[in-house]
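Trainee: Could you look at this predicted model? Sequence included:
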Amino acid sequence: MMRFILIALALLALPARADVEIQSVTSKGGHKAWLVEEHSLPFVALEISFRGGTSLDRPGKRGSVELMVSLLEEGAGELDARGFAEANEALATSFGFRASRDSLNISAQFLTENRDASVALLRSALASPRFDDDAVVRVRGQLLSSLRSRQTNPGDILSEAWDSAIFGDHPYGTYDGGTEASVQSLTRDDLITAYKDTMALDLMYVGAVGDITADELAVLLDNLLSDLPEKGGSLPDRAEQNFDGGQTLIHFETPQSIARFGHGGLRRDDQDFFPAYLVSQVMGGLGSDGRLMQEVREKRGLTYGIGAYLFELDYAEGFYGQFSSQNDNMAEALDVVRREWARMAEEGITPEELNAAKTYLTGSYPLRFDGNSNIANILVGMQMEGLPIDYIATRNDKVNAVTLDDANRVAARIFQPDELTFMVIGKPDGLSDADIAN
């Protein structure tokens, strides 16, 4: 019952609004965090992220960070896996441990009355993971099963082939969960190395939201983080991306093909980011009102859904899209995407499209702030992206400040039809002239 109460508090602690007041907190031990106080409910959400993530896998050890993170709840300090789970349940805490290409993320939610005990339990997972042999065998088996499943999933096959073609030898170019061979060969020493490389103070960002003051958070940070490694592994170089404007077909027996397309993007700190964000939404976002949805689905019925978006990784930027289509419709759908990409580069957007995009983006923004956990995650993301502490209050003004001239100038910059690269998996009709990948 207590766990259900905690989940309810996580969802309801703050209403959906973007007028949050953020404080910068520095503990006596020098640990920094951003905090939003909300004392209406006895609940705290804590988000901790470490820059680097699975990109810090050592050579030949792909999957080590993923396996290590999956073991953080499988015993820590004096508690084995069962003991840790029972302590977690008794406190009604909720912990989440996950790794991605650029970060290792830890989420914690706990009741005010159990804060000290919950922090002590989390500290044991962060500072004293056990990596017991039986837990390693069990979790490794789960990851190997997932890897085998990916080998028969066309979406996963496409994603791995795309990353390999675009990013080459960079860590982004391989699946961060590793391969069966690499995961099978990992030792306990490899897991300890992955832990020391990734969960270090020089890579860390913290956000907290809920029933806690700045002074209390400062004490919590020192209690929680004091035993973590000081310095992590060396972060990778920027990725060199290969967008040649070509088309690759991966043969796969299925009645419906999947296509991914894209080219390079631009950095979040680029002065043209907000105009680029708006025109990218006109093309690939805005729900059913985006151009791709209108042209590919609504007018022609070639897919159930299609989208495209600007994104930024720590070491690369891109503008990607994806959709599925019946085999006999795929060639036509690809042609429509190419035409719309070229039209956007040449003509830009209309005043009506600009206004619709502004309304959509400014109206949907407060909906992101729909609970303590989401806000804590946003606080960490802002810090990792180098955004100012008042960004939430000024973001919609930056969207509304974009003019039509700005949008169309930037559309010509970011839409590059000659570099638009496609990869398709399936048995699509009419693509016999495509490059073939087996």
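Mentor: Thanks, I have it. Numbers count the residues shown, from 1 in each chain.

Trainee: Going by C-alpha atoms from here, please, whenever you check contacts or count neighbours.
Mentor: Fine.

Trainee: and the gap between Lys28 and Asp390?
Mentor: According to Cα to Cα, to the nearest Å, Lys28 and Asp390 sit 24 Å apart.

Trainee: just checking, Ala92 touches Thr112?
Mentor: No - counting by Cα atoms under 8 Å, Ala92 sits too far from Thr112 to count as a contact (10.9 Å).

Trainee: Who has more neighbours out of those two?
Mentor: Ala92 (21 against 16; other Cα atoms under 10 Å).

Trainee: OK, contacts around the spatially most central residue of the chain?
Mentor: Taking Cα atoms, centre = their mean as the criterion, Ser100 is the residue nearest the geometric centre of the chain, at 6.8 Å. Shown in contact with Ser100 (Cα atoms under 8 Å, 6 or more residues apart in numbering): Gly53, Thr54, Asp176.

Trainee: Repeat that for Ala214.
Mentor: Contacts of Ala214 by Cα under 8 Å, 6+ apart are Gln23, Val25, Leu35.

Trainee: Against that first model, consider the following:
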Amino acid sequence: MIRHLAAAALALFMLAAVPSAHAMTIEKIVSPSGIPAWLVREHSTPLVAMNYAFHGGSAQDRADKAGTANLAADLLDEGAGDLDSATYHKRLEDHAIDLGFQVGRDYLHGTLRTLNEHRDEAFDLLGLALSKPRFDADAVERVRGQMMAVLRRETTNPNSLAGRSWWRTAFPNHPYGRDPEGSLETVPRITAADLHDYVRRDFARDALTISIVGDVDAATAGKLIDRAFAALPKKGDLKPIATAVPQGIGRRIVVPVDVPQAVVTFGGNGLERHDPDFMAGYIVNHILGGGSFSSRLYREVREKRGLAYGVSDNLVWFRRAAVVLGGTATRADRTADALSIIEEETKRMGDSGPTPEELAAAKSYLKGAYALSLDSSNKIAAQLTQIQLDNLGMDYIQRRDKLIDAVTIADARRVAKRLYGGGMLVTVAGKPKGLASSGTAE
């Protein structure tokens, strides 16, 4: 009961008041061992939230052992140093410490949230997990079994089938084409030695980005950083990843699966985050299908015709590639109708771009929504880490509104053609009536 109450208290603290997006002060600090980080001091609640990232996610996996990074991440809190899995978890629970690890194609992201009274313990436990993970045989097999169960379910899940087919076709023979979770063939091949090798190569101080938000000063934050990260090697051993562009544009691939709904994944060339046209593309994408109720795709597919519960697309960028990617799910007998509307609206956006009224409304929404999204310490820490990874500068939050306002209707129309004028790769999983695969492999 005490542990549950402590965890509940931490959750409530995380929702407490945080500095507004435009008022927050970001400090660049350096730990005693020389590790840099960004810090936002927030003294209204006695907690610390940290977000960090290591360069080198699932793209570092060997092709025949895809899923290695993901399995390693799932096992980091399953025992470290002289603490076995049960003891490690008990230490976390007794002190209401929240640790999280998540693997993407380019990065392993980590989070830590703790009350001030337990922060030394929290950072020490994280340091053990990163520098001395155990990867005990029983824990490896238990977590591997859980992953295999998920992968078996995904063999009949239309969302997974459509998504995996899209990435495999868009990035053939490239690490981005593999699912970070791995496959039923590759996950059983992963050994404890592979997991230790991933940690050795990836968890290094030269590939580390850190953001901290909380009731802590710069000197104390620096000492906490060293508790967690100073024991890591100074340099990692990451293999280079080749630059890639999505392939298969103009193709439609139907993956047969006996389910009542069909899932559609669609997308094409995107914009790299440092592209001068990125902000214009971000606004245009929001107008077409950025997830709000006012987007063209939502209005045409759901509101006017009731063909799907939701439909959206987003700009997705990596260190070596960028795509625009969207999706929807609809009845098998109406899939062709929904896809036709998506393709028609996408082409219309590419041909003529947005209207001035749509551009003004999108600018207003995107400015307001961003400020509202920074409503907790952990969200601010996550955003600061992403800003660092994207090399946007410490003043990006203050500059962002001006960058949005600077986009003209001419910019938006030009970039709309760039984003949506070249066609799409479409994958469909299900039994879509009247739809078949088309196009040829490039």
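Mentor: Yep, it's here. Keep in mind that this is a model prediction, so the values were computed, not measured.

Trainee: The counterpart of Leu228 of structure 1 in structure 2: neighbour count?
Mentor: In structure 2, the residue matched to Leu228 of structure 1 (TM-score structural alignment) is Leu232. Using other Cα under 10 Å, Leu232 of structure 2 has 20 neighbouring residues.

Trainee: can you check Asp270 of structure 1 too?
Mentor: A count of nearby residues for Asp270 of structure 1, using other Cα under 10 Å, gives 9.

Trainee: Can you tell me the residue that sits opposite it in structure 2?
Mentor: So, by TM-score structural alignment, Asp270 of structure 1 is matched to Asp275.

Trainee: Apart from its chain neighbours, what residue comes closest to whatever residue of structure 1 lines up with Gly182 of structure 2?
Mentor: In the superposition onto structure 1, Gly182 of structure 2 corresponds to Gly178 when matched by TM-score structural alignment. Nearest in space to Gly178 of structure 1, with sequence neighbours left out and distances taken as Cα to Cα, 6 or more residues apart in numbering, is Gly63 at 4.1 Å.

Trainee: My guess is the one you found contacts Gln184. True?
Mentor: No - using Cα under 8 Å, Gly63 of structure 1 makes no contact with Gln184, being 9.6 Å away.

Trainee: What lies in contact with stretch 178-195 of structure 2?
Mentor: 58-59, 63-72, 103-105, 135-137, 140, 144, 147-148, 151-152, 164, 167-168.

Trainee: Just the buried residues of the helix or strand hosting Arg338 of structure 1, please?
Mentor: Secondary structure from DSSP states H and E places Arg338 of structure 1 in helix 330-347. Using 16 or more other Cα atoms under 10 Å as the burial criterion, the residues of helix 330-347 of structure 1 that qualify are 330-334, 336-338, 340-342, 344-345.

Trainee: contacting residues around the match of Leu228 of structure 1?
Mentor: Leu130, Ser131, Phe203, Ala204, Arg205.

Trainee: In helices only, show me those residues.
Mentor: When these are checked against helices (DSSP state H), the matches are Leu130, Ser131.

Trainee: In the contacts of Leu232 of structure 2, which residue is surrounded by the most others?
Mentor: Neighbour counts for these (other Cα under 10 Å) peak at Phe203, which has 25 neighbours.

Trainee: how about it, what's its partner in structure 1?
Mentor: Per TM-score structural alignment, Phe203 of structure 2 is aligned with Met199.

Trainee: Contacts only, for the residue nearest to that match when sequence neighbours are not counted.
Mentor: What sits nearest to Met199 of structure 1 in space, not counting adjacent residues and going by Cα to Cα, 6+ apart, is Phe50, at 6.2 Å. Contact analysis of Phe50 of structure 1 by Cα under 8 Å, 6+ apart lists Ser103, Leu104, Asn105, Thr198, Met199, Ala200, Leu201, Leu203, Met204, Tyr205.

Trainee: preserved in structure 2, out of those residues?
Mentor: Here is what carries over to structure 2 from those, by both residues aligned by TM-score structural alignment, their matches' Cα atoms under 8 Å: Ser103, Leu104, Asn105, Thr198, Met199, Ala200, Leu203, Met204, Tyr205.

Trainee: Buried subset of the residues you listed, written for PyMOL?
Mentor: Selecting the buried subset of the kept ones among the contacts of Phe50 of structure 1 in PyMOL, with 16+ other Cα under 10 Å as the burial test, is done by:
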select buried, resi 103+104+105+198+199+200+203+204+205
